[in-house]
Each structure stands twice: as structure tokens, then as C-alpha cells.
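Asker: After the sequence you'll find the predicted model.
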Amino acid sequence: MYKNILIIKMSAIGDVIHALPVAHALKQNWPDCRITWVVERAAYDLLTNNPDIDEIILLDKTKFKSLSGIINHAPEFSRLLKSRRFDLALDLQGLAKSAAVAYLSGAPNRLGYCNMRELSQLVSKPVCGAHKDGHVVERYLDVVRALGCSVDEVVFPIHITSEEQGQAEAIARQAGLDIAQRYVVLAPGTNWPTKCWPTAHFAKLADLLYDVGIIPVIIGGPGDRRLADEIVAGAVIPPVDLTGRTTLKELAFITKRASAFVGGDTGPMHLAVAVGTPVVALFGPTDPRRNGPYGEGHKVLTAPVDCVGCWKRKCGEKGRCMETIDVEKVHKIVTGVIIK
């Protein structure tokens, strides 16, 4: 049994969500262990008020972007980590930056998951378990299993306070949404252009949802403003637009109360899974077997093209595969998920 454990999963939002079951499983097996999590600012809110996490250490990556920044700040950060006296570090990022954190932690035991990159496997020992070719959630949990722990239930612990709930309801009301109504969350943004379903498709879907009495609600970060504007402009009746107006926890609450979620391979999609909302996921360049919505009750539509699952951030001569996912088919599946 390890008593003082460091989890390193710093970004992105979806990746941090995927790793949440690791903290829960460790606490279920070793209730007296202390868990510290190193995370960057973008995903920090996901970890707050989490009963499975004893301490959150924020890594300000802006301090480490240059050689002088590393020289100036790495010693102080290392002293902070070593003062916690970790006996185990779990590098669930598997990149050079997370390997540096694992090394600086001073933990005598360091493990990572299968498919580590950027030489991070030289710092932490990769664990390739029974799910090494499966969903990334299970790949992370294989690390827990390798420690001798059982995983009886996969839990995504996200704790939303009453204050966060109240603020989310107020933001929704200001935008014209009563969360007691039946609504579907639409997430047009992704971190790769090739993973985006066209905004014209989202606009048409929004109109179809309105036709059957379901309110479409656009969500996303400030960087998704252009996409949201295009959807609003393209729809006959403008959807409710919450783009850039919520924190992660407020978004989690609004998504939790939704009847369904529609979007691509993106953090908000995995957030919907974590809070128990049925997902209709749209996939093209990435593999839903690895990155799709985890668990039962979700639907996945993949682009009907030969090059699906190419893992390309930029598309070649064949055009954007996401355009080939039919709006009417998405609408039929969404309404089926809601009505069943």
C-alpha cells in the first residue's frame, strides 16, 4: 500500500476527466492514502471540492515556457513537490512535461500508462495491462490494477456545490433558458478543426429540435465564439447561447440537467459522460474505441468514409469527413435517446 500518491494529469479537460476514476479507485482501496494532483489552470476547477483528492497543486505553465523560466522556477517547484514526500507518482499524461514533474517530485516509485511519449517512459515505468488497446479510461485504470487494487465501479467524481448550481441557473435564465425545460446541449468546438461538425449542420439540427419542442443550447469556451455566432445566424430560430459564459462546474451542472448532449471528440463531451448525460458523439479523424464516450447509454456516429480514424489535425484532398455525418440521422438518434 502507498500512503502518499501524486497524480500528474495536467491537461486537457477531457484528459483530466478520463483520469478522475483513478483517484476514486485508489481511495476506495486505500481510504487512508493521501492523493495530490498536479494540474494546469484550464482543468483546475474540475478537481475542486473532490472528496477523493486531498490537495491540488496548480502548475502555471507560463512560468516554464522558456529556458530562463525553467531555470528560475523549477527548483522552487521541485522543493514544493519534495516537501510532500510522495512514495508514488502516477504520470497519466505521458509527455515530457509530465515526466519532468514526476522526476522533480522525488517519488521513489513512478508509473505511467501504456503509450507514453516524448521519452517519458524513461522516467516512469509504463504499465500495459489488459486494456492497452482499449478506451483510455481503462488504460489509466490498468495502472491502478497493477498496484494490486480492484476496480469494482468506474466513478467520475465531480462535485458541484450549491453555489455553483445557483450561479449556473442564474446564467441560464439570463440567456433565456429555464433548466426545468427539456433541452439538448450542442458543443460545436473542438481542439482540432478536423473534429468539428459543420456549423450549418448544427444550425439545421437546432431547427429540427425546436420543431419537436426541444430547446437547443450552444455551449463552449470563449474560443468557440465564431462557431456559436455562425450557428445562431444560420438557424431559423436562434438557439440559447451560453458560449463563454460558464465556468467548468457551471457547465457541468447545465449539462447534467440536459436531456442529451451532441458534439465531437472534445472535453465537454467527456464532461457530459462524467455527469451522467446521454451523449450522441460525432467522430471522424479520431477513434471512438479509445476516445469515445465511456460506458453504456451513449451513441456514436462515425463519418461514413474510408479514411475515418486517420488521426489527422488537417484534412487532405478528400475533404472534411465530418461533413458527411447526416443531420437528419443525428436528429433521429437524439430524439430516440430522449424519448426512450
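Answerer: Good, I have the coordinates.
Asker: Only C-alpha atoms from now on, for both contacts and neighbour counts.
Answerer: OK.
Asker: Quick one: the strands in the stretch 101-250 of the chain, in order.
Answerer: Taking DSSP state E, counting those that start in this stretch as the test, the strands found in the stretch 101-250 of the chain are 110-113, 125-127, 183-187, 215-218, 240-241.
Asker: Compare the ones you listed and give me the one nearest Val39.
Answerer: Taking CA to CA, strand 110-113 is the member of those nearest to Val39, at 16.1 Å.
Asker: and the comparison structure, right after this:
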Amino acid sequence: MTTTVPQARTYASLLAPLSVPADTIERHMHLQAWTTQQDEAAAQTLLAKFGLSPDDRLAIIHATSASKEKSIPLERFVASVQRLHEAGFCCMALGTAHDAETYDRLQQAAMVPIANLCGQSTLRQSLAIMRHATLFLGLDSGPVHLCAAVGVPHIIALYGPINEQQWRPYPYNGHFTPVFNTALDCRPCAPKVCRHNRCRMDLSSQAILSAVDTHLKQLAPAPGQRGACEPVTGITQGMGGREGESVPGSHRDA
């Protein structure tokens, strides 16, 4: 039986012909991300725009991806965003200006405020913002690894066809939970040849919410206040769609 290892370890194995001991490689492997004082100042300015400070309890929501093979229906995030808000978190979205509309729709559906910073920060400014977050919830994509690099203590990553052990953030010493559809024996696979995409399309809201609840239990209660994000105005209804019958999903702490 083949054991799947993090891709970072596979890359590190290329040093073996140089007679570098494996334990030495492991000891020196770590993710890093650099920001400047200017980046930090810009990050605090952006947070203040939504009535936030670095001391507030922040959760980064990442529901978009340039790869459609990693996307899941947006409504699957709704219950978890609501739960995080109830637990005293301010949910935030980082990304490109093109992503902003997605989080506007998510805010309308969840009927809780989301600090939508899409298109308003550079990459390094985004890293400075991430550094102040307590939790990340989102698709298997670059921000998972960026959050690990800056030390976000709780990361929940949603996987479709991609191998969650191979592409997990590594090395990472925080609390990491991959969420994926355990009802299928065909994943991980080659997503570009899949005809049904059930691994991502049927990933249930309950599986994601269960992972969120697990992490919330590991955190101390919030100090009696909800996130101070800009109030939501003009909300009339949610997405209007039902999740339907989903193949049971699950999460596993790793």
C-alpha cells in the first residue's frame, strides 16, 4: 500500500543525492512569509475601514478559486459563516476585485456581515491581514498555504478531487482539518476527466459546519461581542436554493 506524503516532502527528497540527512531536512523545513511595516500599517487601515482592529477575532472565508475543479456551491458556506458570526467572529474575504461579487452574494445569503476586502489589498498586505486571523475556512487553494505561512492557528480546508494529504499545508503546527467527501472511493482522482464531480458538488454544508464546530470547541469563548463588521443593509432574502440530497460528507482532523 502506497503512503501519501505532503508534496513539500516530495520536493525535499530531491536533496537526498546530496547526502543531506532526512532528519536535517525536516528540521529546517518551514513556511515563511515576509511583510513590511508599511504592509502592516496598510492592513490596519483596511481593518479599521470595517470597524475592526488586529485584536478582534477574525475568520477568513475563501470561497473562490481560479480552478473550477476546486469550487463547491456557494450556499454550502452559509451555515458555517452564520455559526462563526454567532461565535463572535468577524468573517472576512480576501481576493481579487473579480471575487468581490461572490462574497456580496454570500453575505446576502447568510444575512450576516462579511468584511469584503477583495481587490483592496496587495498580496503582502493580505498576508499582514491574515497574520491577525484566528481561523481560515475555504477551498483548497493558495490562501490555505499563505495562512499556514503566517501562523493562522486554525485552518479548515475543503477538498474535492485533490488529495488532501498530498496538498495539505506542510509543515504546519496549528490545528488543521481537511473536509472532503468520504462517501466516494474514486477520489482523489484526475479532476479534468471526471464526469460527475460529486466529490465537490455533493460536499455537504453539515460536513463543513461539523469541522467549524470542532475548531470552535478548541477555542476560548469570544469576549461577549460579535464581529464589528460594517452592518449589512438591503438584505431581502438568501440564495433561494436548497442544498438538496447530498452524499454524506465528513471531516477528519489531521
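Answerer: Ah, there it is. These numbers come from a predicted model, not from an experiment.
Asker: Spit out the contact partners of the residue opposite Phe261 of structure 1 in structure 2 once aligned.
Answerer: Using TM-score structural alignment, the equivalent of Phe261 of structure 1 in structure 2 is Phe136. The neighbours of Phe136 of structure 2, taking CA atoms under 8 Å, 6 or more residues apart in numbering as the test, are 59-62, 144, 147, 152, 154-157.
Asker: Format the residues you listed as TSV; extra columns: neighbour count and distance to Ser80 of structure 2.
Answerer: Listed next are these as TSV, based on neighbours: other CA atoms under 10 Å; distance: CA to CA, whole Å:
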residue	neighbour count	distance to Ser80 of structure 2
Ala59	28	11
Ile60	27	12
Ile61	24	10
His62	24	12
Val144	23	17
Cys147	28	19
Val152	24	18
His154	24	14
Ile155	28	14
Ile156	24	11
Ala157	25	13
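Asker: which stretch of helix or strand covers the match of Phe261 of structure 1?
Answerer: Using DSSP states H and E, Phe136 of structure 2 maps to strand 135-139.
Asker: quick one: that strand to structure 1 mean distance?
Answerer: Superposed on structure 1, strand 135-139 of structure 2 shows a mean distance of 1.0 Å to its aligned residues (mean CA distance after the TM-score superposition for structure 1).
Asker: Map Ile60 of structure 2 across to structure 1 for me.
Answerer: Match for Ile60 of structure 2 (TM-score structural alignment): Val185.
Asker: can you check Ala183 of structure 2 too?
Answerer: Taking TM-score structural alignment for the superposition, Ala183 of structure 2 sits opposite Val305 in structure 1.
Asker: was I right about that match contacting Cys321?
Answerer: Yes. The pair formed by Val305 of structure 1 and Cys321 meets the contact definition of CA atoms under 8 Å, at 6.6 Å.
Asker: Can you pick out the residue with more neighbours from these two?
Answerer: Using other CA atoms under 10 Å as the criterion, Val305 of structure 1 and Cys321 rank with Cys321 on top: 23 against 14.
Asker: Which element, helix or strand, includes the alignment partner in structure 2 of the more buried one?
Answerer: Under the alignment (TM-score structural alignment), Cys321 of structure 1 maps onto Arg200 of structure 2. In this assignment (DSSP H and E), Arg200 of structure 2 forms part of helix 198-201.
Asker: Mean per-residue distance, that helix versus structure 1.
Answerer: Superposing on structure 1 and averaging over aligned pairs (mean CA distance after the TM-score superposition for structure 1), helix 198-201 of structure 2 comes out at 4.2 Å.
Asker: In contact with Ile237 of structure 1, which residues are there?
Answerer: 207, 210.
Asker: Against Arg83 of structure 2, how distant is the aligned partner of it in structure 2?
Answerer: Residue pairing (TM-score structural alignment): Ile237 of structure 1 is matched to Val112 of structure 2. Counting by CA to CA, to the nearest Å, the separation of Val112 of structure 2 from Arg83 of structure 2 is 10 Å.
Asker: can you check Thr122 of structure 2 too?
Answerer: 29 Å.
Asker: Just the helices from the stretch 51-200 of structure 1, written as ranges.
Answerer: Assigned by DSSP state H, counting those that start in this stretch, the helices in the stretch 51-200 of structure 1 fall at 67-82, 96-105, 136-146, 162-174, 199-211.
Asker: looking at those, which is closest to Asp15 of structure 1?
Answerer: Across those, Asp15 of structure 1 has its closest neighbour in helix 136-146 (8.8 Å, CA to CA).
Asker: Show me what Gln165 of structure 2 aligns to in structure 1.
Answerer: The equivalent of Gln165 of structure 2 in structure 1 is Arg289 (alignment by TM-score structural alignment).
Asker: residues contacting its match?
Answerer: Taking CA under 8 Å, 6+ apart, one finds 134-135 in contact with Arg289 of structure 1.
Asker: Over to it. Which of the three states is it?
Answerer: helix (DSSP: H, G, I helix; E, B strand; the rest coil).
Asker: quick one on the thing from earlier: out of the helices of the stretch 51-200 of structure 1, flag the one nearest Val334 of structure 1.
Answerer: Nearest to Val334 of structure 1, of these and by CA to CA, is helix 199-211 at 8.9 Å.
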